[in-house]
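Participant: Need a 3D model of the following:
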Amino acid sequence: MRWSIPVFFVLAFTVTQAHAAGIDPAQFGDQGWFTTRIASALTTLQANITSALGSAYDVRSSSTYTSWAYGLMLGAWAFKFVEVTARTAVFGDPYSDLVGVVVTGVIAQILFATYGGWTWDIINAGTYLGQLVQAKALGSDALMYPYIYIVKAWAMFQLSPVGIMSLTIDYFLDAAVLVVFSFLLFAAGLFACMWPTLVGGIAVLLGPLTLMFVFHKSLSWIFDGWLRLMFWTAIFAFVSRVSLVIICLVFGSAFGYGSMSMPGGNPVLLTPDNPLAFIFLVAMAIVSLALLFFSGVVTSMITGGSNIDAAGMVKGAAQQAGKALVSLI
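Facilitator: Model (predicted):
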């Protein structure tokens, strides 16, 4: 089956919008155009999110949204400062706690002032490391390369054409099997390539609102959960990229294609009277889908363990700095 058959389902929903945007729907059947547009969209997404934040680095007053988030953070900081000051004055709490609140606020200020840098660095780190593995194994570090490889390898297998009078139930069932599993496999591959960037974009947009919760222990789980989402995205980007590389290597080895070049040559024509060929293809597709699913499981196992308690670490470091400063005074 041609790789473009599953794209028919996408075209059914996008043809009207594509025509309005000046895009020829037939272009969706062009593999190079399709993957280039997806890669370009993912690159543009990061630029658009940066534009929404108002700055590629310091977001403290770069847009209305981040200004409000920054103001909420300052309010939470001031509230905590007043609370600790009162406890120090009334109940005699150590001055190191007060200094710790000040240091925590300074750290939050630094995180805001450098937000556009370190957030995208965390998210992009997984993709970058995965692409290093991919370049070594497949000879290319292009974002959509594994997806293209899988599509081309699967597209080499086609049903042998028959006359209309020779069509049988077995032929239609075999065609349905190829279409269904090609759709699932292509969708999963596309998902693995796109998902880290999409989730990362959501995480970056949510981040400014979570920084105000670092000051209050009862609400710090919100900041911790957001930071866990950031690391989940980075780790999933790496694990899923490595899984795609492994699938490409297995496909290349099983189907006789080189790992350092795209599959090509004459298509393999399948006939309904050869069920073992279809069983083999379905087994390969199921194993590949299971491996991509397992990528998410592995990532959740790594990031879903004990509480990261990043807010506690920030406040603990600030309190230690406060104790050191008070001892020097």
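Participant: switch to C-alpha atoms for all contacts and neighbour counts from now on
Facilitator: Will do.
Participant: which SSE is residue 324 in?
Facilitator: Secondary structure from DSSP states H and E places residue 324 in helix 310-328.
Participant: can you list the residues that contact that helix?
Facilitator: Under the contact criterion C-alpha atoms under 8 Å, 6 or more residues apart in numbering, helix 310-328 has outside partners 95-104, 107, 214-215, 217, 220-221, 223-224, 227.
Participant: Just the buried residues out of the residues you listed, in PyMOL syntax.
Facilitator: Here is the PyMOL selection string for the buried members of the contacts of helix 310-328, based on 16 or more other C-alpha atoms under 10 Å:
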select buried, resi 95+96+97+98+99+100+101+102+103+104+214+215+220+221+223+224+227
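Participant: list the helices and strands the longest helix along the chain packs on?
Facilitator: Ranked by number of residues, the top helix in the chain under DSSP state H is helix 169-210. Here helix 169-210 touches helix 31-53, helix 64-91, helix 115-138, helix 145-155, helix 220-255, helix 275-303, going by 3 or more C-alpha pairs under 8 Å, 6 or more residues apart in numbering; DSSP states H and E.
Participant: And those: which comes nearest residue 265?
Facilitator: helix 145-155 (10.3 Å; C-alpha to C-alpha).
Participant: That closest one vs helix 31-53, what angle?
Facilitator: Interaxial angle, helix 145-155 versus helix 31-53 (axes from the mean of the first three to the mean of the last three C-alpha atoms, to 10 degrees): 150 degrees.
Participant: name the helices or strands packed onto the very next helix or strand once past helix 145-155?
Facilitator: Following helix 145-155 in sequence order, the next helix or strand is strand 157-159 (DSSP H and E). Packing partners of strand 157-159 (3+ C-alpha pairs under 8 Å, 6+ apart): strand 268-270.
Participant: to compare against the first, here's another:
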Amino acid sequence: MAITPEQNRNPETFNATYGAFINQMEGKLAPLLSTSSEYGRYIYVFLTGLSVIYAVFHLFRYVSGNANIGVLVEKGIYLLFVWGLMTSYSTVTYWVFGGFTELAGVMQKSILRDDKLMGPAVHLFKVAESLQWDSGNILVDGVQSVALYFSTLILGLLLAIVGALVAAWPVFGYFVAKIIGLSLIPTLLIPQLSSLFDGWMRLFFGFAIFTLVGRAVLVGIVLIAEILFGAAYGSAVPVSMLGAIDTIQDVLIADMFFLLGIVFLSATGFTVGKITGGGAVNVGVGSAMQTGARLLAGKVI
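Facilitator: Model prediction:
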């Protein structure tokens, strides 16, 4: 069923449409990442071939006396870890990203009393639409006033558009990362290439953290709009909300708010990069799995 422009102006409809899109995309990814698709079968066959080579190589090392039974058991457990990751990949990525999305929603609901993904962006559109001079008719205030009005209106709409992109970006990124990640799991069996999967992990968690940081920035901008303009989130934005704008100072305040909002939203990726790239501990997935396999092998033997 097509969504009319009038319905799209309703945050409830917009969020429902966006939510349906996410569910449909997830439904299309599931068969793509399984053996029912050519892509999935190719990766599973590739991993199977690498697993055979990996097992034969370490078995030969054990038989030739170049490795003890402990090392052989460790490599066997590590191989099981890799296959466990392969078979649970779709489910694990879904729940990890969903967990961050849910956390962002809980944070938003605690402050704004709803957890709609596109709620803040839709609210900012409504704020921009409600800009109005004190006279109620910008055409009677001269060409200069008209230019100032439209500059502020454009900045407001641009802020709302950037806000919508910030909300949507990590979801699209998640789908792209999810498709790519499956093909990189076999590299965990090749020590020289295992760093590729580590890089993918940073990419995936970068998008997951983006959902949290981006939502926090959007919530902050909505709260500032409420303080400056009296545009309370969740209530109908009054047409005369910005009726007090009748001087250049008022225009500058509105423009400064919109510009700062655009800058902060645009810097969300930079903030996420600082978070995902920081920290003194930088352990690869392959190394962590090898350590876990070694500990389990020590318990077995």
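Participant: who are the neighbours in contact with residue 169 of structure 1?
Facilitator: The contact partners of residue 169 of structure 1, taken as C-alpha under 8 Å, 6+ apart, number zero.
Participant: now do residue 82 of structure 2
Facilitator: 185-186, 188-189.
Participant: what helix or strand does it sit in?
Facilitator: Element membership for residue 82 of structure 2 (DSSP H and E) is helix 69-112.
Participant: aligned partner of residue 70 of structure 2 in structure 1?
Facilitator: In structure 1, the residue equivalent to residue 70 of structure 2 is residue 96, according to TM-score structural alignment.
Participant: Next up, the contacts around its match.
Facilitator: By C-alpha under 8 Å, 6+ apart, the residues touching residue 96 of structure 1 are 319-320, 322-323, 325-326.
Participant: just residue 216 of structure 2 next, same as before
Facilitator: With contact taken as C-alpha under 8 Å, 6+ apart, residue 216 of structure 2 is in contact with 104, 107-108.
Participant: Which one, of the helices and strands packed on helix 169-210 of structure 1, ends up nearest to residue 309 of structure 1?
Facilitator: Smallest distance to residue 309 of structure 1 across these (C-alpha to C-alpha): 5.8 Å, for helix 220-255.
Participant: Structure 2: matching residues for the closest one?
Facilitator: Structural correspondence for helix 220-255 of structure 1: residues 194-229 of structure 2, per TM-score structural alignment.
Participant: That stretch: average distance to aligned residues in structure 1?
Facilitator: Following the fit onto structure 1, the mean deviation recorded for stretch 194-229 of structure 2 is 1.2 Å by mean C-alpha distance after the TM-score superposition for structure 1.
Participant: Make TSV out of the contacts of residue 82 of structure 2 and add secondary structure and distance to residue 245 of structure 2.
Facilitator: Converted to TSV, the contacts of residue 82 of structure 2 look like this (DSSP: H, G, I helix; E, B strand; the rest coil; distance: C-alpha to C-alpha, whole Å):
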residue	secondary structure	distance to residue 245 of structure 2
185	helix	57
186	helix	61
188	helix	61
189	helix	64
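Participant: how far out from the middle of the chain is stretch 311-326 of structure 1?
Facilitator: 34 Å (C-alpha atoms, centre = their mean, to the nearest Å).
Participant: again, but for stretch 24-34 of structure 1
Facilitator: On C-alpha atoms, centre = their mean, the centre of stretch 24-34 of structure 1 falls 24 Å from the chain's centre.
Participant: what's next to it, contact-wise?
Facilitator: By C-alpha under 8 Å, 6+ apart, the list of residues contacting stretch 24-34 of structure 1 from outside reads 4, 7, 11, 15, 18-19, 148.
Participant: Closest to residue 279 of structure 1 out of those residues?
Facilitator: Of all the contacts of stretch 24-34 of structure 1, residue 4 has the smallest distance to residue 279 of structure 1: 22.1 Å, by C-alpha to C-alpha.
Participant: Contact partners for the most centrally placed residue in structure 2?
Facilitator: Central residue of structure 2 (C-alpha atoms, centre = their mean): residue 170, 2.4 Å from the mean position. Residues counted as contacts of residue 170 of structure 2 (C-alpha under 8 Å, 6+ apart) are 207-208, 210-211.
Participant: Between these, which sits nearest residue 46 of structure 2?
Facilitator: Distances from residue 46 of structure 2 to the contacts of residue 170 of structure 2, taken by C-alpha to C-alpha, are shortest for residue 207, at 27.5 Å.
Participant: Count the residues that sit near the closest one.
Facilitator: The number of residues packed around residue 207 of structure 2, counting by other C-alpha atoms under 10 Å, is 25.
Participant: That one touches residue 176, doesn't it?
Facilitator: No - the pair residue 207 of structure 2 / residue 176 is not scored as a contact, 10.2 Å apart, by C-alpha atoms under 8 Å.
Participant: tell me the contacts of the spatially closest residue to residue 159 of structure 1 that is not a sequence neighbour?
Facilitator: Leaving aside its chain neighbours, residue 159 of structure 1 sits nearest to residue 270 (4.7 Å; criterion: C-alpha to C-alpha, 6 or more residues apart in numbering). Contact analysis of residue 270 of structure 1 by C-alpha under 8 Å, 6+ apart lists 157-160, 277.
Participant: Identify the farthest-apart pair in those residues.
Facilitator: Spanning the widest gap among these are 160 and 277, at 12.7 Å by C-alpha to C-alpha.
Participant: on average, how far is stretch 171-188 of structure 1 from the matching bit in structure 2?
Facilitator: Looks like 2.5 Å for stretch 171-188 of structure 1 (mean C-alpha distance after the TM-score superposition for structure 1).
Participant: I'd like the distance between the residue of structure 1 most remote from its centre and residue 84 of structure 1.
Facilitator: Taking C-alpha atoms, centre = their mean, the residue of structure 1 most remote from its mean C-alpha position is residue 90, at 49.4 Å. Residue 90 of structure 1 sits 10 Å away from residue 84 of structure 1, going by C-alpha to C-alpha, to the nearest Å.
Participant: Many thanks, have a good one.
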